[in-house]
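Asker: Have a look at this prediction, sequence included:
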Amino acid sequence: MTRRSSDSPVPSRQRKPTAVAQPAAGPDYSREAALLAAGARLVAGIDEAGRGPLAGPVVAAAVILDPECVPDGLNDSKKLDAAERERLFREILACASVGFASASALEIDRYNIRGATLLAMRRALHALGEAPCHVLIDGRDVPPLLRCPGTAVISGDALSLSIAAASIVAKVARDRMMTRACRAYAGYGFSRHMGYATAEHLEAIGRLGPSPIHRMSFRPLRRDLLDAAE
């Protein structure tokens, strides 16, 4: 299997020699196994990171795990610290098929956060080097125009190993994007808060105004625009 993003080359794959047992608690492979037993050749998990921040893109990832090569410790990215996410990110890319993509702040303002999230998810699926037969999607929505059937799984990142892997990839990829944005747009502290509405971030917006990657349809930015227009 291979991995690619919507704008990156496809690297060579490095397999692990043996499967790794998963802990009893946390996500498992039962949903994927049932689909494979029913005839699906490949099953992908999809998740996103960055729905709530005031700035930056929303990023989605699609992951097809090799059941014989599952990294140890996969879980909802929110339950892992940064070092664990980075370790698992490297291991996932080494032994799984991975695609990731984003929708920009402008697209979020144009389509709303739900629409932009579904757009990023569809892009991530199409960035995979292989076409899955079925996808498991975290949340309540199945993105439109997918190239295969999909199933929405509420709290999927805590239930499905494939979705958990996608949540880790999406989170690490987005954090790296925001760290780069911190260098491009100095003064906002993006590498510390990743665009979320912390006191530091709100103070920077008040002092500097919004940057090109701020989501102008989000409060308080939208409120500020309305107040200025009155």
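Answerer: Yep, it's here. Remember, it's a predicted structure, so these values are computed and weren't measured experimentally.
Asker: rest of the way, CA atoms for contacts and neighbours
Answerer: OK.
Asker: Which parts of this protein are helices?
Answerer: If DSSP state H is used as the criterion, the helices of the chain fall at 30-37, 82-95, 105-126, 161-184, 190-193, 199-208, 221-229.
Asker: Which neighbouring elements make contact with the longest one?
Answerer: With contacts defined as 3 or more CA pairs under 8 Å, 6 or more residues apart in numbering; DSSP states H and E, the secondary structure elements packing on helix 161-184 are strand 43-49, strand 58-65, helix 82-95, strand 134-138, helix 190-193.
Asker: one step back: please identify the most buried of the helices of the chain.
Answerer: helix 161-184 (a mean of 24; mean count of other CA atoms under 10 Å).
Asker: The structure to be compared is supplied as follows:
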Amino acid sequence: MSPEDAIVGSDEAGKGPVLGPMVAAGVRAPPESVPDDVDDSKRLAPGTRESIAERLRADEDVAVGVAVVPTDRIDDPETDMNSLTVAAHAEAIAAVAREGDAVVTDAGDVSESRFARRVRDGVVAASAPDTLSIDVHAEHRADETYPLVAAASVVAKVRRDAEIDDLAEEYADYGPLGSGYPSDPTTRDFLRRYVADTGELPACARASWSTCADVLAAAEQSALSEF
């Protein structure tokens, strides 16, 4: 398969944050239905991303599949982020793919061929009992090269942002959440405030992330020093 012949693209958003879910999206579309202004979602303004996602969903020739991986599943000690990324891509692709489709995906593994193989096997499992036979090509930074993958990255990012907006409302009493990434001081401040007030992590936090362990340890040390 030539990846240029792909009819389905997939990508994920939110693999690295300490807050909120990871979201994967699959987009099945003919080339003429992919908006001209599509790009890697990280390079687009929020309003542009939302406009592109709306146009994709409104096009009757486009099919969109989304898989949301919640924090409790991410924290499950029986799994890992590589496996969850594969499963999310497979679920999103299975929701839109048809028999014989060619798929191009943003590789979520150091080995592009291994990621492609695992995603293909995951789609077969997810589509059982009527298993799909598809061809999957995985490539690093595919969202910068293939418009279909960029379209999927936009859909995933828009859904991930909506999830974070909902969490911001839910936890409004503890101040802004920020982006949800460990490097974001606003996010770390939110976690510190929540832990200081409640003595535990919020349900939206990935408790298995080292950032959460650091916040808990700092809170415990503070309590001991006050004692």
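Answerer: Happy to help now that I have it. Not measured: the values here are computed from a predicted model.
Asker: Give me the TM-score for this pair.
Answerer: The TM-score (TM-score structural alignment, normalised by the length of the second structure) is 0.76; 190 aligned residues with a CA RMSD of 2.2 Å.
Asker: that older thread, what would the helices and strands packed on helix 161-184 of the first structure look like in CSV with distance to residue 105 of the first structure?
Answerer: Formatted as CSV, those follow (distance: least, CA to CA, whole Å):
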stretch, distance to residue 105 of the first structure
strand 43-49, 13
strand 58-65, 8
helix 82-95, 24
strand 134-138, 21
helix 190-193, 14
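Asker: How about the contacts made by the residue nearest the centre of the first structure?
Answerer: In the first structure, the residue lying closest to the centroid (CA atoms, centre = their mean) is residue 170, at 2.6 Å. The contact partners of residue 170 of the first structure, by CA atoms under 8 Å, 6 or more residues apart in numbering, come to 47, 48, 49, 59, 60, 61, 100.
Asker: Which one of the helices of the first structure lies nearest to residue 151 of the first structure?
Answerer: helix 30-37 (10.2 Å; CA to CA).
Asker: Look up how far residue 21 of the second structure lies from the corresponding residue of the second structure for residue 214 of the first structure.
Answerer: Alignment note: residue 214 of the first structure maps to residue 205 in the second structure; criterion TM-score structural alignment. According to CA to CA, to the nearest Å, residue 205 of the second structure and residue 21 of the second structure sit 9 Å apart.
Asker: now do residue 134 of the second structure
Answerer: Here residue 134 of the second structure is placed at a distance of 27 Å from residue 21 of the second structure (CA to CA).
Asker: neighbour-wise, which of these two wins?
Answerer: residue 21 (27 against 17; other CA atoms under 10 Å).
Asker: Need the counterpart of the more buried one in the first structure.
Answerer: Under the alignment (TM-score structural alignment), residue 21 of the second structure maps onto residue 57 of the first structure.
Asker: residue contacts, its match?
Answerer: 50, 102, 103, 104, 105, 108, 174, 213.
Asker: nearest residue to it other than its sequence neighbours?
Answerer: By the measure of CA to CA, 6 or more residues apart in numbering, the closest residue to residue 57 of the first structure outside its immediate chain neighbours is residue 104, 4.4 Å from it.
Asker: burial count for the one you found?
Answerer: Other residues near residue 104 of the first structure come to 20 when the count uses other CA under 10 Å.
Asker: Counterpart of it over in the second structure?
Answerer: By TM-score structural alignment, residue 104 of the first structure lines up with residue 70.
Asker: quick one, what contacts its match?
Answerer: Per CA under 8 Å, 6+ apart, neighbours of residue 70 of the second structure: 20, 21, 22.
Asker: So the match of residue 21 of the second structure versus residue 119 of the first structure, what's the distance?
Answerer: For residue 57 of the first structure, the distance to residue 119 of the first structure - CA to CA - is 12 Å.
Asker: can you list residues touching both of these two?
Answerer: residue 103.
Asker: In contact with the equivalent of residue 158 of the first structure over in the second structure, which residues?
Answerer: Under the alignment (TM-score structural alignment), residue 158 of the first structure pairs with residue 144 in the second structure. By CA under 8 Å, 6+ apart, the contact set of residue 144 of the second structure is 39, 40, 150.
Asker: wait, isn't the first one in contact with residue 151?
Answerer: Yes. Counting by CA atoms under 8 Å, residue 39 of the second structure touches residue 151, with 7.1 Å between them.
Asker: Between these two, which contacts overlap?
Answerer: Contact criterion CA under 8 Å, 6+ apart; residues bridging residue 39 of the second structure and residue 151 by contacting each: residue 143.
Asker: before we move on, the earlier item: would you turn the contacts of residue 57 of the first structure into JSON lines with distance to residue 195 of the first structure?
Answerer: Listed next are the contacts of residue 57 of the first structure as JSON lines, based on distance: CA to CA, whole Å:
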{"residue": "50", "distance to residue 195 of the first structure": "9"}
{"residue": "102", "distance to residue 195 of the first structure": "15"}
{"residue": "103", "distance to residue 195 of the first structure": "15"}
{"residue": "104", "distance to residue 195 of the first structure": "13"}
{"residue": "105", "distance to residue 195 of the first structure": "11"}
{"residue": "108", "distance to residue 195 of the first structure": "14"}
{"residue": "174", "distance to residue 195 of the first structure": "10"}
{"residue": "213", "distance to residue 195 of the first structure": "9"}
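Asker: Among the residues you listed, which pair sits farthest apart?
Answerer: 108 and 174 (15.0 Å).
Asker: Excluding chain neighbours, what is closest to residue 193 of the second structure?
Answerer: Using CA to CA, 6+ apart, the nearest residue to residue 193 of the second structure is residue 174, at 6.4 Å.
Asker: State the distance from the one you found to residue 33 of the second structure.
Answerer: 42 Å.
Asker: Roughly how far does the aligned residue in the second structure for residue 69 of the first structure sit from residue 7 of the second structure?
Answerer: When the second structure is aligned by TM-score structural alignment, residue 69 of the first structure is paired with residue 33. Note on residue 33 of the second structure: its distance to residue 7 of the second structure, by CA to CA, is 11 Å.
Asker: what about these two, which has more around it?
Answerer: Ranked by neighbour count (other CA under 10 Å), residue 33 of the second structure and residue 7 place residue 7 first, with 18 against 15.
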